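**Student:** What shape does this take:
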Amino acid sequence: MTARSFPIGRRGFIAGAAAGLVTARSALAAPGIITGDASRPGMPSGVQTADPTGDRCMLWCRSDRPSRMMVEWATNERFAGAVSIDGPLALQDSDFTGRLDLTGLPPGADIFYRVRFQDATDVNVFSEPLTGRFRTPGTERRNLSFCFSGDETGQGWGIDPAFGGLKMYDTMLAFAPDFFIHSGDQIYADQPLPTEVKLADGKLWRNIVTPAKSKVAETLTEFRGNYAYNLTDENKRRFLAEVPLLVQWDDHDVKNNWFPGQIHDDSRYKVKSVSLLSAYARRAMFDYNAFRILGEDPERTYRSVPYGPSLDVFMTDVRSQRGPNTRNRQGEPGSATAFFGPAQLAWLKRGLKESKAVWKVVACSLPISYVNDDYNTYMPKGSFEGWANRDDGAPLGRELELADLLSFIKENRIRNVVWVSADVHFAAAIRHEPSRAGFTGFDPFWEFIAGPMHAGTYGPSTLDLTFGPDVRYLSVPADLAQNRPPTEGLQFFGHAAIDGQTDVMTVRLHDITGKELNRTVIEPEV
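**Tutor:** All right, here's what the predicted structure looks like:
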């Protein structure tokens, strides 16, 4: 694995900077959440950053009562010359979460930050501080890397302390990535957790279960509770204090295989409008992530994150503007075939064309060619959830939109586009080749799939050959029994590293222990 070098080590800083509270254990790792005594505001969900650019980054934290977020940041671990900021009031309407856009940051610098809360009822009372760090994108080429995965606490596999909690986060932290792309299903709002699951060897998986995880999420409070549940895990809090998060949503963040306007018939729910459920879910996602909300459209989740001369990341959204799940065989584009939707597709084309970065990474929560159809009880019979429609010929249905995008990339000679995704609960490296495809009007490109990071593992579904997928690596056997538990080790993430001198991208797929399973070296095209 490749890790950056820091003056005292990333973990050493997190441990040592919190008001001198250092123990033998915490000197090597970030401490757990420091709440102090009950008279002080608590900080139960840690700190996190997201969506960094050259001179700014979003910062997030949560209190346990009405209080003001107070922030200091500096370019050194001693906080010499620190900039102090009075942040927002964290009130009940946001579940006491606070988000601050740190601006005026030096590019290409290590930023050390410290957060505490000032009690709104007694301004002389403060929480203990929590600390973190991140590196801003720079204007010069340098080695950089990122991790990617998705699918967290799904299929009945919640936080079991005996297993070690969400320990994929601790594994990824050892790689010291510049950021992490969470490719969706950050929560499983539609899947309550049982207290116990019997494993094949007779042992028991024992979940921590909170009220929010004891039923399907139907209210804003319940969706927020799903996010709060995952943040009780110290591995995740430790990771988010050090690694900026680029997050997108997918189906389980609301309800399995949902689409706007859907009226479902799932008997577990009183709320039948998926549009209402998704409105609550979107608000909870914004409340519980250091998400950069765009002023021109406060509900928009797709956005680009420029990361210096070597990399631009395009975070897409295939939930908000999609048409309904249908047979996906329409011969002409229209509202029923929308997946990105017209506005997002135009934005993505424009962004790819205007990008000056060597690499353009498109993060899409759903893979291109693996079929996801009506095996699910809550999907209309004969319908499809993703791009693919099990027809290997010319593009039909949602494939029309993707064919349009790929043709645009080819016609405009846009080089070095790489896709990353999750959703299917296994890892794969796929080369899409027009010579193998039912549609040939595109340049070859790579797609990497990684996940689950903490959920049930599944075997691969059928491949649709319209876009010529050549599976170069698959992490699970074709006959894998379904919903394999995390104890079997079949949990996966990707790590992409860009060489600062050559701009060569090396993408590795790893298991939960950090073991390298596959390596793909991609030379940049000019």
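
**Student:** okay, CA-based contacts and neighbour counts for the rest of this
**Tutor:** Fine.

**Student:** wait, doesn't Ala496 sit right on Val504?
**Tutor:** No. Contact criterion Cα atoms under 8 Å: Ala496 and Val504 do not qualify, at 10.2 Å.

**Student:** report the longest strand in this protein, please.
**Tutor:** Counting by DSSP state E, the longest strand found in the chain is strand 110-119.

**Student:** Need the residues that contact that one.
**Tutor:** With Cα atoms under 8 Å, 6 or more residues apart in numbering as the test, strand 110-119 has contacts from 40-41, 47, 61, 63, 65-77, 79, 105, 124-136.

**Student:** mind redoing it with 7 Å?
**Tutor:** For strand 110-119, contacts defined as Cα atoms under 7 Å, 6 or more residues apart in numbering pick out 41, 63, 66-77, 125-136.

**Student:** Then stretch 305-325?
**Tutor:** Under Cα under 7 Å, 6+ apart, the answer for stretch 305-325 is 51, 53, 137-141, 248, 250, 259-260, 301-304, 335-341, 356-364, 383-385, 503.

**Student:** Mind checking which of the residues you listed are in strands?
**Tutor:** Using DSSP E, the contacts of stretch 305-325 in strands are 303-304, 359-363.

**Student:** Could you dump these into CSV with neighbour count and distance to Trp446 added?
**Tutor:** Below are these laid out as CSV (neighbours: other Cα atoms under 10 Å; distance: Cα to Cα, whole Å):
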residue, neighbour count, distance to Trp446
Arg303, 21, 21
Ser304, 21, 19
Trp359, 25, 12
Lys360, 22, 11
Val361, 20, 10
Val362, 20, 11
Ala363, 29, 12
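
**Student:** Of these, just say which sits nearest to Gln186.
**Tutor:** Ala363 (14.5 Å; Cα to Cα).

**Student:** Who are the contact partners of the closest one?
**Tutor:** Applying Cα under 7 Å, 6+ apart, the residues contacting Ala363 are 183, 314-316, 419-421.

**Student:** How about the spatially most central residue of the chain, nearest residue that isn't a chain neighbour?
**Tutor:** Nearest to the mean C-alpha position of the chain, by Cα atoms, centre = their mean, lies His182 at 1.3 Å. In space, and not counting its chain neighbours, His182 is closest to Val247: 4.7 Å by Cα to Cα, 6 or more residues apart in numbering.

**Student:** Tell me, how many residues neighbour the one you found?
**Tutor:** As a burial measure, Val247 scores 26 neighbours (other Cα atoms under 10 Å).

**Student:** Next, the second sequence, to be compared with the first:
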Amino acid sequence: MRLLITLALCAFALFPSIAQSETNVYFTTGFKIGEVTDSSAIILTRLCKSPQPVAVYHKQEDKVFRPPIDFDNNMPISEMEGAVGGAAGQVKINLKSKDTVISTAWEYVSGYRDFTLKRKFTSLRPNTHYDIQIQGRKSEGAPVTEIKGAFSTAPAADQAVPVLFTSSTCQFYWSHDDADRGFKIYDSMLKLNPLFHCQTGDYVYYDKPGPMAYTVELARHKWHAMNSWPALFDFYKRTPAYLQKDDHDLLKDDATSYSSPFGELSYEDGLDIWREQVPIIDKPYRTFRWGKDLQIWNVEVREFRSDNKAPDGKEKTIWGKEQIAWFKETVAASDATFKILVSPTPVVGPDRSKGKYDNHSNTSFETEGKWLRQYLADQNVLVINGDRHWQYVSVDPVTGLREFSQGPVSDFHAQGWNQEDVRPEHKFLRVKGGFLAVKVYREKKEAVIEFIHYDVDGNEVNKEVIKVTV
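**Tutor:** A predicted model of the protein is given here:
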């Protein structure tokens, strides 16, 4: 009997999701605030069975990405690191400003949408602080669990107010650099109190081990594991996000609608899971105004593109005709002092010359890339890009277009470029992990924008400052 008790306690220590409560539910994977405007926001959360994810117990290889050693892709998902099973039940969301309370009714969640609830709130006030309280329960009369957070809506388009936001890309669960909290950059970013965050894709990696996401349930597990890291949990409950997808959180490397399935996981499955796990409701390309001096554009680079391996020419595209027309129309209509394109993939680069053929800095999309760089430069648009595992500031030698690459979320994930390979385009190059912060503010008769690169610990490693007379 004593041996059985000991074995049971060991199993709970390694796999806490095995021990489930019959009456309690939890918000172990947190929640996200998305698509914030001056009058609206979307909130997404998930009801969970266990208060903690399965802890890390595999040893890891001592090389880039730090994949797990001897990981069994066929083990039960409930035994995998980061596993957090979902729970059927009811969820209620409350928003509160200094003089307003907005509440939803209790709503059921189920396994059909991975026990998630997504709701859009409208008629919010500009530049206003809102406290969030999300409640969960098994059923009426059952114990209630709650989680809290907060956010501020965007200022109106005619308000010249300071704005600070952060941006990051490329995070693999096993590349974590804090054994207890996950990724250092999230705590480093939170110390800056950003008004919002731009995550430019590769939020998870379906096609890297631990596990390989060959099925819908394994793909969902990747989101559960990532979101249950304490650093992400704490960051996103206080920081609205504009999330974009790239190839690895859609299907596999260089994914397009022409891609073959990844195991049993299809391109269409990847789209469905993305829409389920991210606080976005409408089209994947969109634009957001943050006061008089800032407007950002979040573009989509996977859903509308041509086959990567098709010959280059006028018809070959990454963005697609509809998105290009929308982008031109909205940029032309904007009177923001600073315009920023946030792209999941590079526009300027430079990129590696071998084996890369899926972004605008590659020769495979040379025709659209040349047009886009010239158009953006003519419209005084600045670019933030994801998908590169190193930090840089580049200036296109032909058009003068500036591009800022955030770098991956940890030093373990940094690779793909030689630190000594400094090209004429580079104003800054650092093959390490970190993040980007952007500050916009007024200084006497000038509007100022600062692009600041940080390392994973929050130390400033580079700053570019642009000033415009207003």
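
**Student:** care to give me the TM-score?
**Tutor:** The TM-score (TM-score structural alignment, normalised by the length of structure 2) is 0.80; 407 aligned residues with a Cα RMSD of 2.7 Å.

**Student:** just the helices in structure 2 please.
**Tutor:** 2-14, 184-190, 216-227, 230-236, 267-277, 321-333, 366-378 (DSSP state H).

**Student:** Redo these as JSON lines? Include mean neighbour count and distance to Tyr108 of structure 2.
**Tutor:** Output for these, formatted as JSON lines (neighbours: other Cα atoms under 10 Å; distance: least, Cα to Cα, whole Å):
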{"stretch": "helix 2-14", "mean neighbour count": "12", "distance to Tyr108 of structure 2": "29"}
{"stretch": "helix 184-190", "mean neighbour count": "22", "distance to Tyr108 of structure 2": "31"}
{"stretch": "helix 216-227", "mean neighbour count": "22", "distance to Tyr108 of structure 2": "19"}
{"stretch": "helix 230-236", "mean neighbour count": "21", "distance to Tyr108 of structure 2": "23"}
{"stretch": "helix 267-277", "mean neighbour count": "18", "distance to Tyr108 of structure 2": "15"}
{"stretch": "helix 321-333", "mean neighbour count": "14", "distance to Tyr108 of structure 2": "35"}
{"stretch": "helix 366-378", "mean neighbour count": "18", "distance to Tyr108 of structure 2": "45"}
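
**Student:** what about the counterpart of the residue nearest to the centre of structure 1 in structure 2, distance to Val456 of structure 2?
**Tutor:** Alignment note (TM-score structural alignment): His182 of structure 1 maps to Gln199 of structure 2. Relative to Val456 of structure 2, Gln199 of structure 2 is positioned 15 Å away (Cα to Cα, to the nearest Å).

**Student:** can you check Ser306 of structure 2 too?
**Tutor:** To Val456 of structure 2, Ser306 of structure 2 is 36 Å away according to Cα to Cα.

**Student:** Between the two, point out the one with more neighbours.
**Tutor:** Legend: neighbour count by other Cα under 10 Å for Ser306 of structure 2 and Val456, higher for Val456 (24 against 21).

**Student:** counterpart of that one in structure 1?
**Tutor:** Match for Val456 of structure 2 (TM-score structural alignment): Ile512.

**Student:** didn't the residue nearest to the centre of structure 1 look like it was pressed against Trp249?
**Tutor:** No. Judged on Cα atoms under 7 Å, His182 of structure 1 makes no contact with Trp249 at a distance of 8.5 Å.

**Student:** Identify the contacts common to those two.
**Tutor:** When Cα under 7 Å, 6+ apart defines a contact, no residue borders His182 of structure 1 and Trp249 alike.

**Student:** still on that earlier bit, from Gln244 of structure 2, how far off is the match of His182 of structure 1?
**Tutor:** Where Gln244 of structure 2 is concerned, Gln199 of structure 2 sits at a distance of 6 Å (Cα to Cα).

**Student:** Give me the distance between Ile111 of structure 1 and Ser365 of structure 1.
**Tutor:** 30 Å.

**Student:** who's more crowded, those two?
**Tutor:** Per other Cα under 10 Å, whichever of Ile111 of structure 1 and Ser365 has more neighbours is Ser365, with 31 against 20.

**Student:** Quick one: neighbours of Pro149 of structure 2, just the number.
**Tutor:** Slight slip there: residue 149 of structure 2 is Gly, not Pro. So Gly149 of structure 2, with other Cα under 10 Å, has 20 neighbours.

**Student:** What lines up with it in structure 1?
**Tutor:** Aligned partner of Gly149 of structure 2 by TM-score structural alignment: Gly132.

**Student:** now that match, nearest residue through space, not along the chain?
**Tutor:** Among residues not flanking Gly132 of structure 1 along the chain, Ala241 sits closest, at 4.7 Å (Cα to Cα, 6+ apart).

**Student:** What of Tyr370 of structure 1?
**Tutor:** Tyr370 of structure 1's closest residue in space is Leu463 (Cα to Cα, 6+ apart), at 4.7 Å.

**Student:** hang on, isn't the one you found packed against Ser369?
**Tutor:** Yes. Applying Cα under 7 Å, one finds Leu463 of structure 1 in contact with Ser369, separated by 5.6 Å.

**Student:** what about Val471 of structure 1, distance to Tyr113 of structure 1?
**Tutor:** Val471 of structure 1 is 43 Å from Tyr113 of structure 1, by Cα to Cα.

**Student:** who's more crowded, the two?
**Tutor:** Tyr113 (27 against 14).

**Student:** Could you check how far the aligned residue in structure 2 for the more buried one is from Phe151 of structure 2?
**Tutor:** Using TM-score structural alignment, the partner of Tyr113 of structure 1 in structure 2 is Ile132. Distance, Ile132 of structure 2 to Phe151 of structure 2, using Cα to Cα: 8 Å.

**Student:** same deal with Glu329 of structure 2?
**Tutor:** Going from Glu329 of structure 2 to Phe151 of structure 2 by Cα to Cα gives 30 Å.

**Student:** Please report the distance of the equivalent of Leu47 of structure 2 over in structure 1 from Ile449 of structure 1.
**Tutor:** Alignment note (TM-score structural alignment): Leu47 of structure 2 maps to Ser63 of structure 1. Counting by Cα to Cα, the gap between Ser63 of structure 1 and Ile449 of structure 1 amounts to 35 Å.
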